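A.B. asks: this one's sequence-less:
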């Protein structure tokens, strides 16, 4: 049976070889990708894309706009603000698989981030009764080269209290300075 499969592969291999020698740029020239919105702007800046994403009522279309701009618009590059805008929309809609996918893309993009993005994600996980994902998000903030602060700690502790995870609140509070380098403040004690 293995010999038979091998002979079939050998027979079709010359046919497939001609596709592997075609210049990828030539293949791309033969395809056009239609923008998700018409009219699509000739010049696109991050601030304008943020506006397009936030004004778009259809979340799927907002995500298509985000992806189209990053992949197909000439000379456009996403920045922290464009990622924050789409992730914020996805969090409100509780589309957490898409949020996680974009966070992974963001981490690999080496775009400089701010803590506000993570505060929003942690808060959303808390509101969606997903405290374990809120903790996971807090713990990986440093992998984005972002310094955790008392703001993200307080948001996490608040999410855990909302979900009645009091034991975890106590452990995180007790170890916040030694383990995470975050000094609790007055607001932390009021959570």
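C.D. replies: That came in fine, so what should we check first? It should be emphasised that the depicted structure is a prediction, and the values quoted were computed from it without experimental measurement.

A.B. asks: going forward, measure contacts between C-alpha atoms and count neighbours the same way
C.D. replies: OK.

A.B. asks: so which strand or helix has residue 104?
C.D. replies: helix 96-109 (DSSP states H and E).

A.B. asks: next structured bit after that helix?
C.D. replies: helix 115-127.

A.B. asks: for that following helix, name the packing helices and strands.
C.D. replies: If you count contacts as 3 or more CA pairs under 8 Å, 6 or more residues apart in numbering; DSSP states H and E, helix 115-127 packs onto helix 80-92, helix 131-139, helix 150-162.

A.B. asks: one more to weigh against that first structure:
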């Protein structure tokens, strides 16, 4: 597609890319329902010397969640932790929504406890997500 072509051109011309560019591209693919392309873009970041951040991982996880690709969320989350990155409340909220959408409210409840134990306290979105699936 056109975006991948432009990224390739930028690489060939030695143009470095910042985190914001990759977030924008991943979000475009999320809105288009193209999680596979978002994932492909994520893996190409390293070609540009751009290291994944929690923010980029969150946008990728959200793109996967948007298409109910539950089987891909946990491996990506595991990679995030392997990269030495700590999840933030946004990461946990994406995981909570994924668990609830996959009818695993019990897992969501456990994740709420894990959040608190790790010092990342649930916010209103965290609780609203779980409560809405209990009703």
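C.D. replies: Yep, that arrived. None of these values were measured; they are calculated from a predicted model.

A.B. asks: related to what we said a few turns ago, do you know which of the helices and strands packed on helix 115-127 of the first structure lies nearest residue 2 of the first structure?
C.D. replies: helix 131-139 (46.8 Å; CA to CA).

A.B. asks: that closest one against the second structure, how far on average?
C.D. replies: With mean CA distance after the TM-score superposition for the first structure, helix 131-139 of the first structure departs from the second structure by a mean of 2.6 Å once superposed.

A.B. asks: and the angle from that helix to helix 150-162?
C.D. replies: Relative orientation of helix 131-139 of the first structure and helix 150-162, computed by axes from the mean of the first three to the mean of the last three CA atoms, to 10 degrees: 170 degrees.

A.B. asks: equivalent range in the second structure for helix 131-139 of the first structure?
C.D. replies: Counting by TM-score structural alignment, helix 131-139 of the first structure pairs with residues 70-78 of the second structure.

A.B. asks: in the matching stretch, what's buried?
C.D. replies: Neighbour-count burial for stretch 70-78 of the second structure, counted by 16 or more other CA atoms under 10 Å, picks out 70, 73, 76, 77.

A.B. asks: tell me the contacts of the second one?
C.D. replies: For residue 73 of the second structure, the contact set (CA atoms under 8 Å, 6 or more residues apart in numbering) comprises 61, 64, 65, 95.

A.B. asks: what about the third one, how many neighbours?
C.D. replies: Which is residue 65 of the second structure. Neighbours of residue 65 of the second structure under the rule other CA atoms under 10 Å: 22.

A.B. asks: can you check the last one too?
C.D. replies: Neighbour count for residue 95 of the second structure, taken as other CA under 10 Å: 24.

A.B. asks: just give me the match in the first structure for it.
C.D. replies: Aligned partner of residue 95 of the second structure by TM-score structural alignment: residue 156.

A.B. asks: so that match makes contact with residue 136?
C.D. replies: No - contact criterion CA atoms under 8 Å: residue 156 of the first structure and residue 136 do not qualify, at 10.1 Å.
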